[in-house]
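Asker: can you look at this prediction? I've put the sequence above it.
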Amino acid sequence: MSHPDVYLDKVINGTKADLDSFLAFFLWECPSRMIPDKEEVRRWAEALDKRGPEFESDAATCREFVSGNGA
């Protein structure tokens, strides 16, 4: 993606339900031209880790994507 942090605000401030939908779309469903790069998703995982236990599964999903076990 051309702007690495374009969605970081959503990751930092979005609700759990919003983030579940957001991650499902960007990590598995979006067109190939929209797939985020691994560095961007790594930043999402770090931001979600900081949000606490409620977002632990979302952070884990991002880490799986980065490690190549996701998409």
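Answerer: Okay, I see it. If you're wondering where the values come from, they're calculated on a predicted model, not measured in any experiment.

Asker: contacts and neighbour counts: CA atoms only from here.
Answerer: Noted.

Asker: can you give me the helices for this structure?
Answerer: Chain-ordered helices for the chain, with DSSP state H as the definition, fall at 8-13, 16-24, 38-50, 56-67.

Asker: can you redo those helices as JSON lines with mean neighbour count?
Answerer: Converted to JSON lines, these look like this (neighbours: other CA atoms under 10 Å):
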{"stretch": "helix 8-13", "mean neighbour count": "16"}
{"stretch": "helix 16-24", "mean neighbour count": "14"}
{"stretch": "helix 38-50", "mean neighbour count": "19"}
{"stretch": "helix 56-67", "mean neighbour count": "18"}
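
Asker: second one coming, line it up with the first:
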Amino acid sequence: MKLPDGDKVKQIQIEEKLTTYILKEDHKDGRHKARLFKSILGVNLDSKNLLVEALLKIAKVDVTIL
């Protein structure tokens, strides 16, 4: 399955979502995700670039593997 508009995803969109919500350990709703990313992938706000690059690459691939 192709990710809709995956080729239009911008790096700033991903960074904003990660830094303001998903990787923010003191966010009311995001802190649980932050703990998950840190414990399983070792990714936190300091190492978010690794995740940003991977998500950009995945978004632009023609086929999404489920």
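Answerer: Thanks, I have it. This one's a predicted model, so the numbers in the text were calculated from it and none came from an experiment.

Asker: and the TM-score between them?
Answerer: TM-score for the superposed pair, counting by TM-score structural alignment, normalised by the length of structure 2: 0.32. Supporting figures: 41 aligned residues with a CA RMSD of 4.4 Å.

Asker: show me the contacts for residue 55 of structure 2.
Answerer: With contacts defined as CA atoms under 8 Å, 6 or more residues apart in numbering, the neighbours of residue 55 of structure 2 are residue 14.

Asker: quick one: it from residue 13 of structure 2, how far?
Answerer: Relative to residue 13 of structure 2, residue 55 of structure 2 is positioned 11 Å away (criterion: CA to CA, to the nearest Å).

Asker: what does residue 34 of structure 2 give?
Answerer: Using CA to CA, one gets 18 Å for the distance from residue 34 of structure 2 to residue 13 of structure 2.

Asker: now residue 58 of structure 2
Answerer: Residue 58 of structure 2 sits 14 Å away from residue 13 of structure 2 when distances are taken as CA to CA.

Asker: more neighbours, the two?
Answerer: The neighbour count for residue 58 of structure 2 versus residue 13, taken as other CA atoms under 10 Å, is higher for residue 58 (16 against 10).

Asker: report the secondary structure state of that one.
Answerer: Using DSSP: H, G, I helix; E, B strand; the rest coil, the secondary structure recorded for residue 58 of structure 2 is helix.

Asker: hang on, residue 49 of structure 1 packs against residue 57?
Answerer: No. Under the contact definition of CA atoms under 8 Å, residue 49 of structure 1 does not touch residue 57, with a separation of 9.3 Å.
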